[in-house]
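Engineer: Got a sequence here, can you model it:
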Amino acid sequence: MNPEHRLHVHRYGPDGPVGLLAVHGLTGHGGRWRFVAEHLPDVTIAAPDLIGHGHSSWAAPWSIDANVAALAALLEEAAVGPVPVVAHSFGGAIALHLAAARPDLVDALVLLDPAIGLDGQWMATIAAAMLASPDYPDAAQARAEKEHGAWSDVDPGLLDIELDEHLVTLPSGRFGWRISVPAVMSYWSELARPALLPGSTPTTLVRATRTSPPYVDEALIDGLRAKLGPNFQLIDFDCNHMVDQARPAEAAAVIRAQLVRH
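Structural biologist: Model prediction:
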C-alpha cells in the first residue's frame, strides 16, 4: 500500500476484530453504512472512506488497485481470517477486484447495484458534466440533485444527514461534497474497466430495478453465474440506485444470510 493512502474508518457494532467490511460508492463516504449497521448490531463493521473521499487520504494514485491495496492492509490489520464484504456501486468494482486479488481476505461478496465494466462513452459524458459543474451555489441545489436522481426513494431524513455530514462550504463560497474532484474524475474512467470476476467467492448481487440507465448488465450477471455456479445468487430490489440508503433493513438481511451460512 502507498504509505500516503491512510484510510479513515467508520466503525459500527461491538469492539473486536472486524467481521464485515463495507465499501461505499463513488462520491460517498463510509458513514453511509450506519443505517445498515443499525440492523446488524452484533456485527463489528469497518466502513472506510475510500481514497479521495471523506476524511481519507486524497493523495494519488486514484485507482481501483490503490483502493484494493489499502483495503487489504486494513483487513490484514483489523480482521482475523476472511470476512464478508458488502459494497455499493463503485465499491462493488473494488470489492470484486479485492476478492480476485486476495481471496484469503474475502469470505463472501454482497454487491449492491455494482458499477463495473460500464460503457466508456457514458463515463466520458458523466465526467465531462462533472468537470463543467463540480459544485453548487447553495445546499438546496445539492439536495435537489440527489432528490431528483438516485436518491429519489431515500427517506428525506437520511438525505438531511448526508448533507449535514458530507456537504462542505468551499473556499469560493460555493458548496461541494467532501471529495477530491480530480480523484473522482479518475474513477469515472476506472468504471469502464472490464469486470474482474472472483475465482470461487460466494457472491450475492442485488440489482436495483429502478436504476435508469442500469449499472448492472446481463454480461456481468452471466459472467458471475458461469464462473461461480451455485455460489452466485441474484436478488432484485424494487428501488433506485442507493440500495443501502433506500432499503437498509432488506440489505442487512441479505448480509446476515452470508454471515450465518457456515
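
Engineer: Every contact and neighbour count from this point should use C-alpha atoms.
Structural biologist: Noted.

Engineer: quick one, what contacts Arg207?
Structural biologist: Arg207 makes contacts with Leu112, Asp113, Pro114, Val216, Leu234, Ile235, Asp236, Phe237, as judged by CA atoms under 8 Å, 6 or more residues apart in numbering.

Engineer: Pull the distance from the longest helix along the chain to the chain's centre.
Structural biologist: Counting residues, the longest helix in the chain under DSSP state H turns out to be helix 64-78. Centre-to-centre, helix 64-78 and its host chain are 14 Å apart (CA atoms, centre = their mean, to the nearest Å).

Engineer: how about this one, so we can line them up?
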Amino acid sequence: MVDASTGHQTMHTHLIGSDEPDAPIVVALHGLTGHGKRWQFLAADHLPEVRMIAPDLLGHGSSSWEPPWAIADQVAALSEVIDAHVPAGRRAVVVAHSYGGAVAIRLAHARPDVVSGLVLLDPAQGLDPATAREYAESSLAHWGYPDAAAAAAAKRMEGWENVPPHMLDAEIAEHLAPTDSGTAWRVSAPGAAVAWSEMARPFTLPPADLPTHVVVADRVQPAFVRPDFLTACAEERGSSVTVHHVDTEHMVPFLAPDVTARLVRDLIAQI
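Structural biologist: Predicted coordinates for the structure are as follows:
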C-alpha cells in the first residue's frame, strides 16, 4: 500500500495481485463510500494474473479527507497514482464501479497516454438532480450506526443482500471505524455529499474510439445508468462502446465478478 499526493491531498493506494514486471495493469476505482481494498476478491478469485492498482478515492478510506473533493480533484490525484505505479510506456485498463465510473471517464480524457480501455460497472453520472439530492440528504441524515451489526444490516438493505457473507465481513473489518456515537464507514460525510452533486452534472461520454464496456445492473431502480447516456453512446460512439446487462443489484463487482473479469481480459487483449 503506497501513497501518492497532489498538493495537500494524498491518495492511498492498494497494490494487489501479480508482482511480475510484465503483468497486465488494471486501475480499479471503487464507488461512493467504498475503498480500494474491495477489489481484492476480484483480483484473487478471477484476475490473479493482473497487477491491480486500487486507490482509495479522496475522502475515502486512508486517502486525504481534506477538500476539494470534485471529480476534477479525484482525476488530478489519480494522475499522480498513475505516474507513481504505471511504468513509462505501459498502458492500463480501468475498471470502475458506480461513482468511480464517472471518475474513470474523466480520467480517460485526461490520460489518453495510459488508459487503453474502460470497464464501467453500473456507472453513476447524469443523475436526476432531485434524486441525487434525495440520496445525499438521506445518507447524511442516517450517517453512522450504533454498532457493526446495524451497519451490516444497512448494507444488506442497500443492494448487498446477495453479496457473499465473507465479503460483507471483510467490508466491516476494513472499512468501519468507531465514532463518539457508535461507528461509521471511513468516508468523509461532506465529501460524499459533494460526490452526489458531481453525479448530478451532465454525463460525459468516453473518449471517441476508446474501447469501453458498460455494464448495467438491471435490478437498480431508478437506474444509475441513464437511458440518455446509453442513447448518446450508441449514436456518438458506435462500436467502441458495448453495453451489457446483468440481473443484479448495484454491487456488480461482487455480484457479477465473472462478467467483470471477462470484460477486463477482453480489453487487456486489445492493448
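
Engineer: How alike are these chains, TM-score-wise?
Structural biologist: Superposed pair, TM-score by TM-score structural alignment, normalised by the length of the first structure: 0.95. Supporting alignment: 261 aligned residues with a CA RMSD of 1.5 Å.

Engineer: quick revisit: with the second structure overlaid, report how far the very next helix or strand once past the longest helix of the first structure is off on average.
Structural biologist: Next helix or strand after helix 64-78 of the first structure toward the C-terminus (DSSP states H and E): strand 83-88. On superposition with the second structure, the mean distance recorded for strand 83-88 of the first structure (mean CA distance after the TM-score superposition for the first structure) is 0.5 Å.

Engineer: which residues in the stretch 1-150 of the second structure form strands?
Structural biologist: 2-6, 9-17, 25-29, 51-55, 92-97, 115-121 (DSSP state E, counting those that start in this stretch).

Engineer: Can you redo the ones you listed as TSV, where the extra columns are distance to Met157 of the second structure?
Structural biologist: TSV is the format used below for the strands of the stretch 1-150 of the second structure (distance: least, CA to CA, whole Å):
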stretch	distance to Met157 of the second structure
strand 2-6	33
strand 9-17	28
strand 25-29	23
strand 51-55	26
strand 92-97	19
strand 115-121	20
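
Engineer: who wins for proximity to Gly61 of the second structure among those?
Structural biologist: Closest of the strands of the stretch 1-150 of the second structure to Gly61 of the second structure is strand 9-17, at 7.9 Å (criterion: CA to CA).

Engineer: Give the aligned range of the closest one in the first structure.
Structural biologist: Counting by TM-score structural alignment, strand 9-17 of the second structure falls onto residues 5-13 of the first structure.

Engineer: Next: stretch 187-206 of the second structure.
Structural biologist: So stretch 187-206 of the second structure sits over residues 179-198 in the first structure, by TM-score structural alignment.

Engineer: before we move on, what about stretch 118-135 of the second structure?
Structural biologist: Against the first structure, stretch 118-135 of the second structure falls on residues 109-126 (TM-score structural alignment).

Engineer: Now the terminal residues of that stretch, how far apart.
Structural biologist: Across stretch 109-126 of the first structure, the terminal residues are separated by 27 Å (CA to CA, to the nearest Å).

Engineer: Same question for that stretch: list its buried residues.
Structural biologist: Going by neighbour count (16 or more other CA atoms under 10 Å), the buried part of stretch 109-126 of the first structure is Leu109, Val110, Leu111, Leu112, Asp113, Pro114, Ala115, Ile116, Gly117, Leu118, Met123.

Engineer: could you dump the residues you listed to TSV with distance to Ala87 of the first structure?
Structural biologist: Output for these, formatted as TSV (distance: CA to CA, whole Å):
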residue	distance to Ala87 of the first structure
Leu109	8
Val110	6
Leu111	5
Leu112	6
Asp113	9
Pro114	7
Ala115	10
Ile116	12
Gly117	16
Leu118	17
Met123	20
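
Engineer: So which of those residues is the closest to Ala70 of the first structure?
Structural biologist: Set against Ala70 of the first structure, the nearest of those by CA to CA is Leu109 (17.7 Å).

Engineer: you'd agree that closest one is up against Pro84?
Structural biologist: Yes. Assessed by CA atoms under 8 Å, Leu109 of the first structure is found in contact with Pro84 at 5.8 Å.

Engineer: Not counting the match of strand 9-17 of the second structure itself, show me its contacts.
Structural biologist: 30-31, 34, 37, 40-51, 54-59, 70.

Engineer: Just the buried ones out of those, please.
Structural biologist: Buried among the contacts of stretch 5-13 of the first structure by 16+ other CA under 10 Å: 30-31, 34, 37, 40, 43-51, 54-58, 70.

Engineer: Quick check: buried residues in the match of strand 9-17 of the second structure?
Structural biologist: Quick answer for stretch 5-13 of the first structure (16+ other CA under 10 Å): His5, Arg6, Leu7, His8, Val9, His10, Arg11, Tyr12, Gly13.

Engineer: do the same with stretch 105-118 of the second structure
Structural biologist: Ile105, Arg106, Leu107, Ala108, His109, Ala110, Val114, Val115, Ser116, Gly117, Leu118.

Engineer: Could you do stretch 162-180 of the first structure as well?
Structural biologist: Under 16+ other CA under 10 Å, the buried positions of stretch 162-180 of the first structure are Glu162, Leu163, His166, Leu167, Val168, Thr169, Phe175, Gly176, Trp177, Arg178, Ile179, Ser180.

Engineer: which ones are touching the last one?
Structural biologist: With contacts taken as CA under 8 Å, 6+ apart, Ser180 of the first structure has the following neighbours: Gly52, His53, Trp58.

Engineer: List just the nearest of those residues to Val154 of the first structure.
Structural biologist: Nearest member of the contacts of Ser180 of the first structure to Val154 of the first structure, counting by CA to CA, is His53, at 21.4 Å.

Engineer: quick one: stretch 65-78 of the first structure to the second structure mean distance?
Structural biologist: Stretch 65-78 of the first structure sits 1.1 Å off on average (mean CA distance after the TM-score superposition for the first structure).

Engineer: how about that stretch, aligned to which bit of the second structure?
Structural biologist: By TM-score structural alignment, stretch 65-78 of the first structure lines up with residues 72-85 in the second structure.

Engineer: And for the matching stretch, what's in contact with it?
Structural biologist: Taking CA under 8 Å, 6+ apart as the rule, stretch 72-85 of the second structure contacts 3-6, 9-11, 13, 53, 55, 57-58, 103, 106-107, 110-111.

Engineer: Dead centre of the second structure: give me the residue that sits there.
Structural biologist: In the second structure, the residue lying closest to the centroid (CA atoms, centre = their mean) is His30, at 2.5 Å.

Engineer: Which residue in the first structure aligns with that residue?
Structural biologist: Looks like His30 of the second structure aligns to His24 there (TM-score structural alignment).
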